[in-house]
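K.L.:
test case, fold it:
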Amino acid sequence: MTGEGPPAGTSAVVWSGGKDSTLALHRALRQGHRLTHLLTVYDRVTGRVPYHGVGRELISAQAAALGLEPVLEASEEGAFEEALARGFDRLRDAGVEALVFGNIHLADVRAWYEERVRAAGFEHVEPLWGGDPARLVREFVSLGYRGVVVSVLLGRADPEWLGREFGGELLAEIAAREEIDPCGEHGEFHSFTRDGPIFTKAVPLRPRGEREQNGYRYLDLGIDDPSTRAGVGDRA
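P.N.:
I've put the predicted structure just below:
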């Protein structure tokens, strides 16, 4: 299923916190899906989402701003699939019938998830599937979403992109790098969405430095207190 006809019951989005998850959620809502939950698997040791590197507290803040119930599952090293299955169990117990993903064109990734989603008894929904990555990232920006780059693959993406907000200038720089997928589908970079039309409020961010791990450079972000000072791109 690619999202043409929503199920009669409720749906959940499998969520990384970035632009692709956000745009998939946006489209699913427009297609009539009744979204109630978001599911995120994070590393138990670091408390962060793999590859994006954002802490679980940032995912919880997004869920609150989106009006969705967060289902956060901790994964031990090498046990992502088991954590995902536990999340599926919790969603099934909550009455969820369909799972929304933000896959675009990596067939092996989609097939891996689809096999497990269907085995767990859910409908598998891919609102972005087959879309042109350059058009999708422009759609994300034109709809009014605000996202920042939170990790880059060293040797592939520009470390100077860290912390920058998606917009015309950054999109042009990414487009100029022909070896890089405009949506970072091959892991070149990852993002975090902090505001947009389906958010009830912005997620206030405070940069806390940078770190390197496993070939990536990460922007370490925390929740900023908007009553004291401005964070990263706070909503006016």
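K.L.:
rest of the way, CA atoms for contacts and neighbours
P.N.:
Noted.
K.L.:
my guess is Arg211 contacts Pro159, does it?
P.N.:
No. Applying CA atoms under 8 Å, one finds Arg211 not in contact with Pro159, separated by 11.2 Å.
K.L.:
the more surrounded of those two?
P.N.:
Neighbours were counted for Arg211 and for Pro159 using other CA atoms under 10 Å; Pro159 has more, 19 against 12.
K.L.:
tell me the SS of the residue nearest to the more buried one when sequence neighbours are not counted?
P.N.:
Leaving aside its sequence neighbours, Pro159 sits nearest to Val152 (CA to CA, 6 or more residues apart in numbering; 6.2 Å). When classified by DSSP: H, G, I helix; E, B strand; the rest coil, Val152 comes out as strand.
K.L.:
run through the residues that contact Val152.
P.N.:
Contacts for Val152 (CA atoms under 8 Å, 6 or more residues apart in numbering) come out as Asp158, Pro159, Trp161, Leu162, Gly187, Glu188, Phe189, His190, Tyr216, Arg217, Tyr218.
K.L.:
over to Arg138?
P.N.:
Each residue near Arg138 by CA under 8 Å, 6+ apart is listed here: Leu171.
K.L.:
would you agree it falls within a helix?
P.N.:
Yes. Assessed with three-state DSSP, Arg138 lies in a helix.
K.L.:
relative to Phe166, how far out is it?
P.N.:
9 Å (CA to CA, to the nearest Å).
K.L.:
ok, now Arg208?
P.N.:
Arg208 is 20 Å from Phe166, by CA to CA.
K.L.:
between these two, which one's more packed in?
P.N.:
Per other CA under 10 Å, whichever of Arg208 and Phe166 has more neighbours is Phe166, with 21 against 11.
K.L.:
a helix runs through Leu35, doesn't it?
P.N.:
No. Under three-state DSSP, Leu35 sits outside any helix and is assigned strand.
K.L.:
how about this one, so we can line them up?
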Amino acid sequence: MTKIPLAISWSGGKDSSMMLHHLVNDSQYEIVELHTAISSETERVSMHGVSQDLIRAQADSIGLPIHFISIAPDSTNANYEKALNEYYSNLKAKGINHIGFGDIFLEDLKAYRDQMLSNNGLTGVYPLWKKKTSDLANYFFDQSFQTLICASKQSLFPESICGKVYSKEMLESFSPEVDPCGENGEFHSYAFDGPIFKKPISIDVNEIKTHTYEHKLASGEEVKTAFEFADLTLTKPVAV
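P.N.:
Now for the predicted structure:
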């Protein structure tokens, strides 16, 4: 049977890792490459705060090529969509018509992705879609994946989880309003070990930084939201 070539939308977190693990073990697909959207201003993954070097280290350990989609700063989605459409066009030219995503239950995000894909004659593949997030979290632990919290919404966690390893104990400390997989944006993570990696990625947590975002609600009320970010770097080899 001829396998379907598939590109992977890769954020570097636990959901991307579980999604890739599912697809690697699905005999109908051949994983061709990973791609990650990076801010041209910071050279980091937006809302994750993870550097390009860390994403490249993951791709090297997985054993797949990585394509970085550089997104120019913009208050709208225009630059994001322009860059993504260019990448999708290149995929089509190479005969790649399917893209894997790690989305779980956000209907509006999936609809947005599917519209973008449809505009380019592509099809989305969502192996985690509508799975129970508590089951996915347990699957993550059972498969011996490891991930570190790289960003978290400050107000949701009485004790900071940023810079710490995601664990069953951490999960048990979450309030009911926090999704076990952080699907509503409660937290983001950086995966550094597990069955998709040929070797673990050694990282250092240097400091925890706080950034406050301002946005308007539909009512016109201005709201400020504080996020913590872990400044992560690859561990440097010890000189001998």
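K.L.:
TM-score for the pair, please.
P.N.:
After superposition, the two chains reach a TM-score of 0.88 (TM-score structural alignment, normalised by the length of structure 1), with 222 aligned residues with a CA RMSD of 1.8 Å.
K.L.:
closest one of the contacts of Val152 of structure 1 to Ala79 of structure 1?
P.N.:
Of all those, Gly187 has the smallest distance to Ala79 of structure 1: 20.2 Å, by CA to CA.
K.L.:
please enumerate the strands of structure 1.
P.N.:
10-14, 34-43, 69-75, 96-100, 123-125, 146-153, 189-195, 205-213, 216-223 (DSSP state E).
K.L.:
now Leu35 of structure 1: closest residue in space that isn't a chain neighbour?
P.N.:
Nearest residue to Leu35 of structure 1 in three dimensions, chain neighbours excluded: Ser11, at 4.7 Å (CA to CA, 6+ apart).
K.L.:
what about the equivalent of the one you found over in structure 2, how many neighbours?
P.N.:
Using TM-score structural alignment as the criterion, Ser11 of structure 1 maps onto Leu6 of structure 2. Using other CA under 10 Å, Leu6 of structure 2 has 24 neighbouring residues.
K.L.:
ok, now Gly182 of structure 2?
P.N.:
Gly182 of structure 2 has 15 neighbouring residues, counting by other CA under 10 Å.
K.L.:
and it, what is it in contact with?
P.N.:
Gly182 of structure 2 is in contact with His188, counting by CA under 8 Å, 6+ apart.
K.L.:
just tell me what it corresponds to in structure 1.
P.N.:
In structure 1, the residue paired with Gly182 of structure 2 is Gly184, using TM-score structural alignment.
K.L.:
can you check Pro195 of structure 2 too?
P.N.:
So, by TM-score structural alignment, Pro195 of structure 2 is matched to Pro197.
K.L.:
I figured that match hits Leu143, correct?
P.N.:
Yes. Using CA under 8 Å, Pro197 of structure 1 makes contact with Leu143 at a distance of 7.3 Å.
K.L.:
how about the helices in structure 2?
P.N.:
Residue ranges of the helices in structure 2, as given by DSSP state H, are 14-24, 52-62, 78-93, 107-119, 133-142, 168-173.
K.L.:
compare these and report which one is nearest to Ala239 of structure 2.
P.N.:
Closest approach to Ala239 of structure 2 among those (CA to CA): helix 52-62, 20.1 Å.
K.L.:
just the buried residues of that closest one, please?
P.N.:
For helix 52-62 of structure 2, a neighbour-count test (16 or more other CA atoms under 10 Å) marks Gln52, Leu54, Ile55, Arg56, Ala57, Gln58, Ala59, Asp60, Ser61, Ile62 as buried.
K.L.:
now stretch 70-78 of structure 1
P.N.:
Neighbour-count burial for stretch 70-78 of structure 1 flags Pro70, Val71, Leu72, Glu73, Ala74, Ser75 (criterion: 16+ other CA under 10 Å).
K.L.:
the second one matches what in structure 2?
P.N.:
Read it as Val71 of structure 1. Val71 of structure 1 maps onto His67 in structure 2, by TM-score structural alignment.
K.L.:
what sits against that match?
P.N.:
Glu33, Leu34, His35, Thr36.
K.L.:
roughly how far does Ser9 of structure 2 sit from Arg113 of structure 2?
P.N.:
From Ser9 of structure 2 across to Arg113 of structure 2, the span is 11 Å (CA to CA).
K.L.:
the two: who's more crowded?
P.N.:
Between Ser9 of structure 2 and Arg113, Ser9 has the larger neighbour count (other CA under 10 Å), namely 20 against 15.
K.L.:
Asn85 of structure 2 and Asn120 touch, don't they?
P.N.:
Yes. Between Asn85 of structure 2 and Asn120 a contact is recorded at 7.2 Å, counting by CA under 8 Å.
K.L.:
how near is the residue nearest to Trp161 of structure 1 when sequence neighbours are not counted to Tyr218 of structure 1?
P.N.:
Among residues not flanking Trp161 of structure 1 along the chain, Val149 sits closest, at 6.3 Å (CA to CA, 6+ apart). Distance of Val149 of structure 1 to Tyr218 of structure 1, given as CA to CA: 9 Å.
K.L.:
mutual contacts of those two, please.
P.N.:
Common contacts of Val149 of structure 1 and Tyr218 (CA under 8 Å, 6+ apart): Leu162.
K.L.:
out of the contacts of Val152 of structure 1, who's the most crowded?
P.N.:
Highest neighbour count within the contacts of Val152 of structure 1, by other CA under 10 Å: Phe189, with 28 neighbours.
K.L.:
nearest residue to that residue in space, please, no chain neighbours.
P.N.:
The shortest distance from Phe189 of structure 1 to any residue other than its chain neighbours is 4.2 Å, reached at Val152 (CA to CA, 6+ apart).
K.L.:
and Tyr190 of structure 2, by the same measure?
P.N.:
Gly13 (4.5 Å).
K.L.:
check contacts around that neighbour.
P.N.:
Contacts for Gly13 of structure 2 (CA under 8 Å, 6+ apart) come out as Thr147, His188, Ser189, Tyr190, Ala191.
K.L.:
now with 10 Å?
P.N.:
Counting by CA atoms under 10 Å, 6 or more residues apart in numbering, Gly13 of structure 2 touches 48, 50, 55, 102, 146-150, 188-192.
K.L.:
equivalent analysis for Ala226 of structure 2, please.
P.N.:
Ser152, Lys153, Gln154, Ser155, Thr210, His211, Thr212, Tyr213, Glu214 are the contacts of Ala226 of structure 2 under CA under 10 Å, 6+ apart.
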